[in-house]
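Visitor: Prediction below, plus the sequence it came from.
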Amino acid sequence: MNRQVKILLVDDNEESLIALEAVLRPLQQRLFKARSGQEAMKLMLRHDFAVVLLDVLMPGMDGFETAAHIKRLDQTRDVPIIFLTGTEPGSGAAFRGYAVGAVDYLTKPFDPWVLRSKVAVFLELFRKSAVLMEQTELLGRLVQSDEVLTDFAQRLGAVEARLVDLGGSCSDDEGLRDAIKDLADRVSAMQAAFDAVATSARPGLS
């Protein structure tokens, strides 16, 4: 089952927020609402959102200014922004929206199916990114474990030493000697790969 993720809806019009909720409810995700750019920024600093649906025309801090603030902060700059606005397509607002970092720009009234499908893509990307980060952190913890590193290094070293002994004891059997050499090369490559991973995870490891 896909984990629930968070979506931020930003619009100063309550009816628009209600309409967005109705459109996105079938996705069964957690929906957060903000009625101003300031409120949106406060929420973004407290939550990790998969995508932000941002109205352009708002009093005070408008959508463009809000998007600029989002992209300026390290914590929020990678969150995708979809602009939703009633502005005419030929007004230049779309160009300005992309210029401040939006990934998409839809004019109202928009097709609910189109919006839902676009949002679904960013939800899936967010989930896959989260899984990748978890796996990377797990690998890092495993590699950084002194016990795991020591045990694995010792096992590889023992295998390499045993292969060297075997190669020396069967010098008369060319076929067996070649097979042992091939296996030794594989173990050596494995050792090199392990050393590279360990070094990248623990720069001080020698």
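Guide: Nice, thanks for sending it over. Just so we're clear, the structure is a prediction, and the values are computed from it rather than from any experiment.
Visitor: Only C-alpha atoms from now on, for both contacts and neighbour counts.
Guide: Fine.
Visitor: Spatially central residue for this protein, please.
Guide: The centroid of the chain falls nearest to Ser129 when counting by Cα atoms, centre = their mean (2.7 Å).
Visitor: so how far is whichever helix in the chain runs longest off the chain centroid?
Guide: Secondary structure assigned by DSSP state H gives helix 112-143 as the longest helix of the chain. What separates the centre of helix 112-143 from the centre of its chain is 5 Å, taken as Cα atoms, centre = their mean, to the nearest Å.
Visitor: got it, and stretch 187-205?
Guide: 25 Å.
Visitor: ranges for the helices of this structure?
Guide: 14-24, 37-46, 63-72, 93-99, 112-143, 146-169, 174-201.
Visitor: quick one, which of these is packed in tightest?
Guide: helix 63-72 (a mean of 20; mean count of other Cα atoms under 10 Å).
Visitor: Contacts for that one, please.
Guide: Helix 63-72 is contacted from outside by 37-38, 40-41, 54-57, 76-79, 81, 83, 96-97, 100-102, using Cα atoms under 8 Å, 6 or more residues apart in numbering.
Visitor: Next, the angle from that helix to helix 37-46.
Guide: 20 degrees (axes from the mean of the first three to the mean of the last three Cα atoms, to 10 degrees).
Visitor: how close does Ala179 get to Ala161?
Guide: When distance is defined by Cα to Cα, to the nearest Å, Ala179 is 16 Å away from Ala161.
Visitor: Check Val187 too.
Guide: Distance from Val187 to Ala161, by Cα to Cα: 11 Å.
Visitor: for Gln154, same thing?
Guide: Remark: distance between Gln154 and Ala161 (Cα to Cα) = 10 Å.
Visitor: now Ala34
Guide: 65 Å.
Visitor: Below is an additional structure, to be compared with the one above:
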Amino acid sequence: MSTATPDPCSILIVDDMEENLVALEAVLGPLHQHLVRARSGEEALKAILRQDFAVVLLDILMPGMDGFETAANIKRLDQTKDVPIILVTGADADADYAYRGYALGAADFLAKPIDPWVLRTKVNVFLDLHRKNRQLAARPMAGNGRRLAEISERLADVELLLRNRPGGDTSGLVDRIADLERAVRHLRAGSTSA
């Protein structure tokens, strides 16, 4: 398992029972991540709208808004629809719970008692994915800046060749290349500000 990471992520754990929250915190503690508790579906929705989570561990059987309804609400919101949800339920779970959970968009389903090693392993996968997604989002155009500069230079060369070409009307093509150059410059400006 991994030890402390340079960029800890947040994990939302949702259960109406204190002892279950304590148990999940004990199991996930060795991952050295920021654990956020919610004791109801309503609390979970408030928390997920306030901050970014790598994964949500969500108990199914809760009073009020149950885990299925909470998962459906999380998946319905644009800003949270991609957050992976692991549904958790007791050993006496109804046979169609897993099906219902997956149909709502849950990433995984675990029945209690939960094997600590399995839970940490599954959560670690989502943590790694979350970190990679953050890295990609932080530099969406950084690697493309040099390539955009090369494309811009080549377009300028082609435009010069077309303008200096004897005979034939190439004005429409020259205009299209000029439009492409402007679009590339706009993309380059966006990549340097990202």
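Guide: Noted; the coordinates are in hand. Note that this is a predicted model, so its numbers are computed, not measured.
Visitor: Among the helices of structure 1, which comes closest to Arg3 of structure 1?
Guide: Smallest distance to Arg3 of structure 1 across the helices of structure 1 (Cα to Cα): 7.5 Å, for helix 112-143.
Visitor: who does the closest one touch, helix- and strand-wise?
Guide: helix 14-24, strand 49-55, helix 174-201 (3 or more Cα pairs under 8 Å, 6 or more residues apart in numbering; DSSP states H and E).
Visitor: What angle do helix 14-24 and the second one make with each other?
Guide: Inter-element angle recorded for strand 49-55 of structure 1 and helix 14-24: 140 degrees (by the same axes, to 10 degrees).
Visitor: start and end residues in structure 2 for strand 49-55 of structure 1, please.
Guide: Aligned using TM-score structural alignment, strand 49-55 of structure 1 spans residues 53-59 in structure 2.
Visitor: Same question for the first one.
Guide: The counterpart of helix 14-24 of structure 1 in structure 2, counting by TM-score structural alignment, spans residues 18-28.
Visitor: Show me what the match of strand 49-55 of structure 1 is in contact with.
Guide: Contacts for stretch 53-59 of structure 2 (Cα under 8 Å, 6+ apart): 9-16, 66-67, 71, 83-89, 123, 126-127, 130.
Visitor: For these, which PyMOL command selects only the ones that are buried?
Guide: Of those, the buried ones go into a single PyMOL selection, burial set by 16 or more other Cα atoms under 10 Å:
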select buried, resi 9+10+11+12+13+14+15+16+66+67+71+83+84+85+86+87+88+89+123+126+127+130
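Visitor: Just the ones of the contacts of stretch 53-59 of structure 2 in strands?
Guide: Ser10, Ile11, Leu12, Ile13, Val14, Ile85, Ile86, Leu87, Val88, Thr89 (DSSP state E).
Visitor: Which position in structure 2 pairs with Pro72 of structure 1?
Guide: Not Pro; residue 72 of structure 1 is Arg. Checking TM-score structural alignment: Arg72 of structure 1 goes with Arg76.
Visitor: what separates that match from Ala26 of structure 2, distance-wise?
Guide: Applying Cα to Cα to Arg76 of structure 2 and Ala26 of structure 2 gives a distance of 31 Å.
Visitor: Touching, Ala102 of structure 1 and Ile82? I think so.
Guide: Yes - between Ala102 of structure 1 and Ile82 there is a contact under Cα atoms under 8 Å: 5.8 Å.
Visitor: picking up where we left off before, and the helices and strands packed on helix 112-143 of structure 1 as a markdown table, adding distance to Met133 of structure 1?
Guide: Conversion of these to a markdown table gives the following (distance: least, Cα to Cα, whole Å):
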| stretch | distance to Met133 of structure 1 |
| --- | --- |
| helix 14-24 | 26 |
| strand 49-55 | 15 |
| helix 174-201 | 14 |
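Visitor: Can you check which of the ones you listed gets nearest to Met1 of structure 1?
Guide: strand 49-55 (17.2 Å).
Visitor: May I see the buried residues of that closest one?
Guide: Buried residues in strand 49-55 of structure 1 (16+ other Cα under 10 Å): Phe49, Ala50, Val51, Val52, Leu53, Leu54, Asp55.
Visitor: Gly64 of structure 2: neighbouring residues, count only.
Guide: 11 (other Cα atoms under 10 Å).
Visitor: what's near enough to touch it?
Guide: Ser40, Gly41.
Visitor: What is the equivalent residue in structure 2 for the residue nearest to the centre of structure 1?
Guide: Using TM-score structural alignment, Ser129 of structure 1 lines up with Asn133 in structure 2.
Visitor: who's in contact with its match?
Guide: Per Cα under 8 Å, 6+ apart, neighbours of Asn133 of structure 2: none.
Visitor: now do the one 10 residues further on
Guide: Contact criterion Cα under 8 Å, 6+ apart gives no residues in contact with Gly143 of structure 2.
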